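A.B. asks: Sequence and predicted structure are below.
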Amino acid sequence: MKPIKKAVFPVAGMGTRFLPATKVMPKELFPIVDRPLLQYAVDEALEAGIEQMIFVNGRGKGMIEDHFDMAYELERTMADRDKDGSALDGTRLKPGDCVFVRQQEPLGLGHAIWCARDIVGDEPFAIFLPDEFMVGSPGCMKQMADAYDKLGGNLVCALEIPMEDTPSYGVIDPGYRDGAITEVKGLVEKPAAGTAPSNLIVPGRYILQPEVMRILETQEAGAGGEIQLTDAMAQMIGQQPFHGMTFDGKRYDCGSKQGYVEANLALALAHPEIGSDIREIATKLLAEG
C-alpha cells in the first residue's frame, strides 16, 4: 500500500457567490483572519505528510501561483528591516512540490480532478476542496491518513448534517459503523429532498486510488450537467475497500457568506493576539443591535 504523497486542489472555480470580491481575487485566497483559505489547506496537507501539491487552476487566477512563489522584494525588505518573516512560512514549497495544471472549461469537480491525471500517475492521492475549511488538532487529513494506513482503499471525510440540507451535498449510503469509521455502500450526489440514504455527507476531503482517473476518462455528466466526482467514486464501491471517516473537529462552509464570516469570527476569537479584543467588539456590536 503506497503512502499518500500527492494532493489535488481544484481551484479553477469562478466564485460567483462572492462577486464582486472575486472579480480579481480568487476566493481561495480570501483570508481567515490573516491566512488565506488555500494556505490552511496546504498546511493541513503538509501536516499529513503530503509532499506534492497539484493545483488545478483556471484562467485569471494567477494570484494563486504568485502566492506560492518567491516574493523577492517583500522578503528582501523585511530582512533589511530585521522584521520577522515567519508569517511567510509555508507559502514557498520546495522546487517541484508545487504543480499547476489548467482546467480550461468549468465541466465539474470530476473533470477538474481528471485534469491532474498525468501528475497523479499510478499513485493514491488526496483531494482538498479549500472552501471546506476544516479546523482540528490533528488536522482532518492527518486523521484521514492515519485511518488510511489501517484501512487502505478509498477513504472520504464524513460529516453529519440536518437531513433537510442533504440535497446540496454528496451523501453516503452507510453500511457498518466502527467508531469514527463507516462503511460506504453507496454515494448519491445531491439527492432530491426526502430521498437521501442518510444525513452523512462528504465535506471536501478524499483519499482515492488512481483507478478513479480511468473512470473519469469516460464519465458522463451527472447532477447539474457536470462531471461529478461522486458518480465516479460510486463505481469503485464493491471493487475496492471504501470507507468514510467522521472528522473530529469543526467544519466551516466557506463557500457561503455565512460560513465564511463564521470562520473568521471563530478563529479571531481564538487568536492569541486579538481574541480578547474581538470578543469585546462582538459583545458591543451585539448589545447595540
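C.D. replies: Everything's here; your move. What you are looking at is a predicted structure, and each value in this text was computed from that prediction instead of being measured. Numbers count the residues shown, from 1 in each chain.
A.B. asks: For the rest of this, base every contact and every neighbour count on C-alpha atoms.
C.D. replies: Will do.
A.B. asks: which helices and strands does the helix or strand hosting E65 pack with?
C.D. replies: Per DSSP states H and E: E65 is located in helix 62-67. The contact analysis (3 or more Cα pairs under 8 Å, 6 or more residues apart in numbering; DSSP states H and E) places helix 62-67 against no helix or strand.
A.B. asks: in that helix, what's buried?
C.D. replies: 64, 67 (16 or more other Cα atoms under 10 Å).
A.B. asks: Need the contact partners of the next helix or strand after it.
C.D. replies: Remark: after helix 62-67, the chain's next helix or strand is helix 72-80, criterion DSSP H and E. With Cα atoms under 8 Å, 6 or more residues apart in numbering as the test, helix 72-80 has contacts from 84-85.
A.B. asks: neighbours around the residue lying closest to P10 once chain neighbours are set aside, how many?
C.D. replies: Spatial nearest neighbour of P10, excluding adjacent residues (Cα to Cα, 6 or more residues apart in numbering): V56 at 4.8 Å. Per other Cα atoms under 10 Å, the neighbour tally for V56 reads 22.
A.B. asks: helix/strand/coil for V56?
C.D. replies: Per DSSP: H, G, I helix; E, B strand; the rest coil, the secondary structure class of V56 is strand.
A.B. asks: which residues of the stretch 1-150 of the chain fall in helices?
C.D. replies: Listed in chain order, the helices of the stretch 1-150 of the chain (DSSP state H, counting those that start in this stretch) span 37-47, 62-67, 72-80, 109-114, 117-120, 140-151.
A.B. asks: try it against this one:
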Amino acid sequence: MRLFDILLKYKGGMSMSGVRKCIFPVAGLGTRFLPVTKEIPKEMLPLIDRPIIHYGVDEAVASGCSQIIFITGRGKRALEDYFDRSYELEQLLKERNKEDLYRLITSISTLADFAYVRQPEPLGLGHAILCAEPFCNEPFGVILTDDVMISDKPVLKQLIDVREKFGGSVIALERVPHEETERYGIVDATPYSDNVYRINDLVEKPKKEKAPSDFAIMGRYVLSPSIFSHIRNISMGEGGEYQLTDALKSLAQEEPIWGVVYEGERLDCGTKVSWFRSTIRRGLQDPELKDVALEILRDENIIK
C-alpha cells in the first residue's frame, strides 16, 4: 500500500473516551449525483443547513472522538477547506457585527484534530480503511456519511459502549425488508444481550433467498486494529474492490464481533431520491421550516 498527500491539521484537545479516533472514507466519486458532484464532493451536499459530512463529524465528536481521519481522493479540496479556518470570512463577519455567525464558523475548525490521507485508487471500503493504518494502533470508529443518524445518544457512542463492555469489534445493525438484502451486507447473528448480537458470519449483498437474516450492516463501526491484517489478506471481491465485509468475516474467526441494533432514525443520503426524501423529512423536523414545507405541499394540492 502506498500513502501520499498526508496533511495533518491539529485543532483540538485529547479525549478521554475509549475510542478517540474516527475514520471517514470519503474518496468516492459520487457518480449517482452527477453532474453536481463533478466539482462538489457528495459529502458537501447540504442537508438543510450544513453539509452531510458535518453531521457525521458532530456524531463522532459527541461520541468522544477527538481525532478525525478523512480518507480522500481527487476533487475533495472543498471538504478540507470546510473544516479549516476561513480568515477572510471570519473578518467580514466580525466587521459586520455578526457575532453568532462568527462563533459558528470559527467553531467548525476546532471540532477535532483533522488528518487527511489520499486513497490512491478506488479499491473499496476495505482498502480505504487500510489507508488509515498508520494512524490507528488502537480501537477506532468508522462513519459512512451516506447515512445521517438522528438519535438522542449518538449511534457511534452506542457501539463504543458495547465495545467497552464486551471487547472485540462492533457494527451497527438495522432490520431491512427481506427483498432488499442484496443492497447491504447481511449478518448471521445470535441474540446475546438486549439489542446486542454475536456475529457468526457476514455476507456482502446476498440475494434474498441466500440471505442468512434480515439484519443489515449500516454505516457505523468500531473496529479493533486487528482488522488491518485481515484486510491485507483478503482477495479482491465484488466489483473489483476489497470488501470490508470479507475482512470482518475473517476477523470473526479470531475475536468477537458484536452487532448492535441501534436506536435512532437513519436519513439515507446515498442517492438523489433518498437525499431528497431525507431533506424533506429533516425540514419537517425543523420548527422554522416545517410550516414552509407544509405551505408548499398545500399550494401544490398534495395535502389539504
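C.D. replies: That came in fine, so what should we check first? The structure presented is a predicted model; accordingly, all values stated were derived computationally and were not measured.
A.B. asks: on that earlier part again, tell me the most buried of the helices of the stretch 1-150 of structure 1?
C.D. replies: helix 109-114 (a mean of 23; mean count of other Cα atoms under 10 Å).
A.B. asks: Now check Q258 of structure 1 against structure 2: what is it aligned to?
C.D. replies: In structure 2, Q258 of structure 1 lines up with V273, judged by TM-score structural alignment.
A.B. asks: I'd like to know which elements the strand or helix carrying its match is packed against.
C.D. replies: Per DSSP H and E: V273 of structure 2 is located in helix 272-285. Applying 3+ Cα pairs under 8 Å, 6+ apart, one finds that helix 272-285 of structure 2 contacts strand 46-47, strand 265-268, helix 287-299.
A.B. asks: Output those as CSV; include the columns distance to F215 of structure 2.
C.D. replies: Shown next, in CSV, are these (distance: least, Cα to Cα, whole Å):
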stretch, distance to F215 of structure 2
strand 46-47, 27
strand 265-268, 15
helix 287-299, 33
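A.B. asks: Tabulate the ones you listed in TSV, adding columns for mean neighbour count and distance to T110 of structure 2.
C.D. replies: Formatted as TSV, these follow (neighbours: other Cα atoms under 10 Å; distance: least, Cα to Cα, whole Å):
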stretch	mean neighbour count	distance to T110 of structure 2
strand 46-47	18	21
strand 265-268	17	26
helix 287-299	13	27
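A.B. asks: Looking at those, spot the one closest to I160 of structure 2.
C.D. replies: strand 265-268 (18.2 Å; Cα to Cα).
A.B. asks: with structure 1 superposed, average distance for that closest one?
C.D. replies: On superposition with structure 1, the mean distance recorded for strand 265-268 of structure 2 (mean Cα distance after the TM-score superposition for structure 1) is 1.5 Å.
A.B. asks: that older thread, after superposition, how close is the helix holding V273 of structure 2 to structure 1?
C.D. replies: So helix 272-285 of structure 2 averages 1.1 Å relative to structure 1 (mean Cα distance after the TM-score superposition for structure 1).
A.B. asks: neighbouring contacts of that helix?
C.D. replies: 32-33, 47-48, 267-269, 289-291, 293.
A.B. asks: Identify the farthest-apart pair in these.
C.D. replies: Taking Cα to Cα, no two of these sit farther apart than R32 and D291, at 30.5 Å.
A.B. asks: quick one on the thing from earlier: the helix holding V273 of structure 2 vs helix 52-62, what angle?
C.D. replies: 60 degrees (axes from the mean of the first three to the mean of the last three Cα atoms, to 10 degrees).
A.B. asks: Give me the angle between helix 272-285 of structure 2 and helix 287-299.
C.D. replies: Going by the same axes, to 10 degrees, helix 272-285 of structure 2 makes 110 degrees with helix 287-299.
A.B. asks: how about helix 272-285 of structure 2: buried residues?
C.D. replies: Under 16+ other Cα under 10 Å, the buried positions of helix 272-285 of structure 2 are 275, 278-280, 282-284.
A.B. asks: From those residues, pick the one nearest V61 of structure 2.
C.D. replies: So of the buried residues of helix 272-285 of structure 2, ranked by how close each gets to V61 of structure 2 (Cα to Cα), first place is R282, at 21.0 Å.
A.B. asks: Now do the same for the closest one: its match in structure 1.
C.D. replies: In structure 1, R282 of structure 2 lands on L267 (TM-score structural alignment).
A.B. asks: Lovely, talk soon.
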